[in-house]
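this one's structure only:
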């Protein structure tokens, strides 16, 4: 666990350096404290306060949340809801030896943490997404850059040798995934990629479009099959490293890496593959994302995407929400439901979903390994210039994500689409 920051730079971390102040914040904090204490009393959790108070329905074996500055925690929650939960952890207002375990308890109870009458009022006081974070062609480059251009070295410190930043597919049953170790991760990432390439029919002579390059592993494996690959990204850092890896592997003649918005892609392709890119598209732009794929896909072509998904009802309820993840990790992002993908493609394209496989438990295992590696590489991350607030933020992000998959609140799907007519 990264230590609590001794001093927080208010210019770098304006939402974290100081808790909200003023009468309004104090009133909201008292209300939030009462709601939080009432909620945790029925959860399988132990919340320990400095005065010795212990709340929660859990026993000694349940995850522990230790309050360091409960008053600061309360005003942050009262002022900013779940954004305040993350910011209070970044500030060191609370600790948890098993952070993912604590967050999993909250994720499992997300629909009941706040009384239903108050849930209906959330839109009146919680923040809305800034207009500059909508994924227009003008804004998207900046949104992507804020995450993926942080530093290739940062990502290399917790990703495996394939530099794959998406769910792996382990050769293990659900019961064995908890035992999956670091040595299995690179092979599991390649297995994930190979399954997508197989489903898209990628082989010798295939003209492949990849939307979302990452650091080039999928393009490399497709080129090794004999495909010609055009892959696009909006991250200059990713483009540079992907081009380097492709050149070192001897595939520069088969692969082009474009610094390009997916909407600007031209040409015709036998297959389109996109791994965990739709999450960055934004709710309003899903039709144009799939219309672009439909436009460039050759007759008889296939599409294989990997997408993080959420339940349809939660998707509808949160599509206008501005969350901690938006503010600190993925500006402009939003997770689709499977039903939304099916609906958008049916209404706006000639594409149809033909096959899908859920593998959320594999993502939980992937995130566990990233989290362990990130914590092991704490000194290396610090030497790159990332402070303790950043390190706590990144840990919260990894654990927050893992909790979503462990609780079943999130899933990840490999989805195959094509234009085949429905069979009579």
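Arrived safely. This structure is a prediction, so every number in the text was calculated from the model and none was measured.

please make it C-alpha for all contacts and neighbour counts, starting now.
Fine.

counting by contacts, list what the longest helix that the chain contains packs against.
As assigned by DSSP state H, the longest helix anywhere in the chain is helix 388-407. Applying 3 or more CA pairs under 8 Å, 6 or more residues apart in numbering; DSSP states H and E, one finds that helix 388-407 contacts helix 82-91, helix 99-108, helix 360-376, helix 378-383.

could you dump the ones you listed to TSV with distance to residue 49 and mean neighbour count?
Below are the helices and strands packed on helix 388-407 laid out as TSV (distance: least, CA to CA, whole Å; neighbours: other CA atoms under 10 Å):
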stretch	distance to residue 49	mean neighbour count
helix 82-91	15	24
helix 99-108	15	22
helix 360-376	26	23
helix 378-383	28	14
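
structure B:
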């Protein structure tokens, strides 16, 4: 086995050695051939030993080719990300390079290989399935890292979801249905806290939150939405599975003077009881797992009072890619969000139509706003390098977090991913 540079600590066992054995021996040259074939037709510059490949654009440098191709050949996209964590490759403009790849994602791998996907890719481990016994551990893996860490790169609202910048909105028709699309933020120089407030207030407006409204929030975050709902005169029951978020959210609610209006509970959404005039959830459905989407929406349908409305902000992906990847274990699953999976709007629509009395009544798409939000987060995180180190996070963690933020930004900047605010109402028939 080939040992990688000593800076990688034992906290990262899968990075300690480069894949070896017959599978890696066979897969490495195949991975090199496929990678070269893919990037040579793209607007990028890849420096791989003495080879310079691509049509020109954001530069990637393969620093340790043998390791890079063994990791990619052995573990696919997980290996691609892990090779970045170990420094086997690097990029000056990581987000720019990944954006080019994300735009070509469905076509990067030859068609004949895509047909073998089920044989080659790893399946999600059973412990990541979001059963009532597993879900809390999955959530804790990410959200209980450290409130102080998140505070280093989020704005003062502590909103860990896409902001909505002040841009024009147009109405478009797609799949025979009309929905709203927010124009991309040109410079995104608006204070992030203002754009985050706009996102929250719009969702509360669509859900009909006002004086006397009984609100259920699924996924508390750090309490900003609950505080804003209470400020409107609503009473809020918010549920979370993150003990770290619960502690800080309760403190922020108390500081805002709304402890009498907001109750936060460490509780699985499936166990919530009661009746609510408005149900809101911001970027939580992605953590549910596709096996439980029906359960999630049926729970909301059960808890919604007559005449009530639902406001959900969700990260989405194209339906065909969702179908192709729903049994795939990804780098994001392994390192960032165990058990997570992104729905498509079509999947959500089909589930609520088949399993609930809910129907989508309003939809706003603003994916490019997420790209701008992620870029702000990454720049702020990079500037906080010394503070991150003081919190006890090592260099590998910093590379992982940078890769996560830029990998995500690339998805939205390329249009491969989107973020939606969806309003649901009950059918009248």
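Perfect, thanks for sending it. For clarity, every value in this text was computed on a predicted model and none was experimentally measured.

TM-score for the pair, please.
After superposition, the two chains reach a TM-score (TM-score structural alignment, normalised by the length of the first structure) of 0.95; 413 aligned residues with a CA RMSD of 1.3 Å.

thinking again about what came up before, ok, which of the helices and strands packed on helix 388-407 of the first structure comes nearest residue 168 of the first structure?
Shortest distance between residue 168 of the first structure and these, using CA to CA, is found for helix 360-376: 6.1 Å.

which residues sit against that closest one?
1-2, 157-159, 166-170, 174, 177-178, 180-182, 185, 395, 398-399, 401-403, 405-406, 408, 410-413 (CA atoms under 8 Å, 6 or more residues apart in numbering).

who touches the longest helix of the first structure?
Outside helix 388-407 of the first structure, the residues that touch it by CA under 8 Å, 6+ apart are 1-5, 8, 86, 89-91, 99-101, 103-105, 107-108, 325, 328-329, 360-361, 363-365, 367-368, 370-371, 374-375, 378, 381-382, 410-411.

please redo it, this time with the cut-off set to 6 Å
With contacts defined as CA atoms under 6 Å, 6 or more residues apart in numbering, helix 388-407 of the first structure is touched by 2, 5, 90, 100, 103, 104, 108, 360, 364, 367, 410, 411.

what would the helices and strands packed on helix 388-407 of the first structure look like in TSV with distance to residue 294 of the first structure?
As requested, these are exported to TSV (distance: least, CA to CA, whole Å):
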stretch	distance to residue 294 of the first structure
helix 82-91	37
helix 99-108	36
helix 360-376	27
helix 378-383	41
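
counterpart of residue 289 of the first structure over in the second structure?
Per TM-score structural alignment, the equivalent position to residue 289 of the first structure in the second structure is residue 296.

so where does its match fall, helix or strand?
Assigned by DSSP states H and E, residue 296 of the second structure belongs to helix 293-303.

off-centre distance for the helix or strand just after that helix?
Heading C-terminal from helix 293-303 of the second structure, the first helix or strand you meet, by DSSP H and E, is strand 304-316. Taking CA atoms, centre = their mean, to the nearest Å, one finds the center of strand 304-316 of the second structure at 20 Å from the center of the full chain.

quick one: average offset of strand 304-316 of the second structure versus the first structure, please.
Following superposition, strand 304-316 of the second structure is found to deviate from the first structure by 0.3 Å on average (mean CA distance after the TM-score superposition for the first structure).

and that strand, what's buried?
304, 305, 308, 309, 310, 311, 312, 313, 314, 315, 316 (16 or more other CA atoms under 10 Å).

the helix or strand following it aligns to what range in the first structure?
Toward the C-terminal end, the helix or strand that comes next after strand 304-316 of the second structure (DSSP H and E) is helix 319-325. The alignment of helix 319-325 of the second structure onto the first structure (TM-score structural alignment) spans residues 312-318.

mean shift of the matching stretch relative to the second structure?
Stretch 312-318 of the first structure versus its aligned partner: 0.5 Å mean (mean CA distance after the TM-score superposition for the first structure).

give the buried residues for that stretch.
residue 315.

what angle do the helix holding residue 296 of the second structure and strand 304-316 make?
Between the axes of helix 293-303 of the second structure and strand 304-316, defined by axes from the mean of the first three to the mean of the last three CA atoms, to 10 degrees, the angle is 150 degrees.

TSV please, covering the buried residues of strand 304-316 of the second structure and showing distance to residue 41 of the second structure.
Output for those, formatted as TSV (distance: CA to CA, whole Å):
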residue	distance to residue 41 of the second structure
304	51
305	55
308	52
309	48
310	45
311	42
312	39
313	36
314	33
315	29
316	28
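
now the two most distant members of those residues.
Farthest pair in these (CA to CA) is 305 and 316. Separation: 27.0 Å.

sort out which of the contacts of helix 360-376 of the first structure are buried, if you could.
2, 157-159, 166-170, 177-178, 180, 182, 185, 395, 398-399, 401-403, 405-406, 408, 410-413.

residue 212 of the second structure -> the first structure?
Alignment note: residue 212 of the second structure maps to residue 205 in the first structure; criterion TM-score structural alignment.

which SSE is its match in?
Applying DSSP H and E, one finds residue 205 of the first structure in no helix or strand.

kindly report the same for residue 264 of the second structure.
Following DSSP H and E, the helix or strand that holds residue 264 of the second structure is strand 262-266.

what of residue 333 of the second structure?
Using DSSP H and E, residue 333 of the second structure falls in helix 331-335.

next structured bit after that helix?
Sequence order places helix 345-355 as the next helix or strand after helix 331-335 of the second structure, per DSSP H and E.

now do the buried residues in that next one.
345, 347, 348, 351, 352.

how about the fourth one, what's its match in the first structure?
Think residue 351 of the second structure. Under TM-score structural alignment, residue 351 of the second structure pairs with residue 344 in the first structure.

quick one: contacts for its match?
Residue 344 of the first structure neighbours (CA under 6 Å, 6+ apart): residue 287.

measure it to residue 291 of the first structure for me?
9 Å (CA to CA, to the nearest Å).

do the same with residue 245 of the first structure
Taking CA to CA as the measure, residue 245 of the first structure and residue 291 of the first structure are separated by 31 Å.

next one: residue 183 of the first structure
39 Å.

assign a three-state SS to the aligned partner of residue 421 of the first structure in the second structure, would you?
By TM-score structural alignment, residue 421 of the first structure lines up with residue 428 in the second structure. Judged by DSSP: H, G, I helix; E, B strand; the rest coil, the three-state class of residue 428 of the second structure is coil.

residue 11 of the first structure: neighbour count?
Residue 11 of the first structure has 8 neighbours, counted by other CA atoms under 10 Å.

hmm, who's touching the helix holding residue 333 of the second structure?
With CA under 6 Å, 6+ apart as the test, helix 331-335 of the second structure has contacts from residue 78.

mean per-residue distance, that helix to the first structure?
For helix 331-335 of the second structure, the mean deviation from the first structure after alignment is 0.4 Å (mean CA distance after the TM-score superposition for the first structure).
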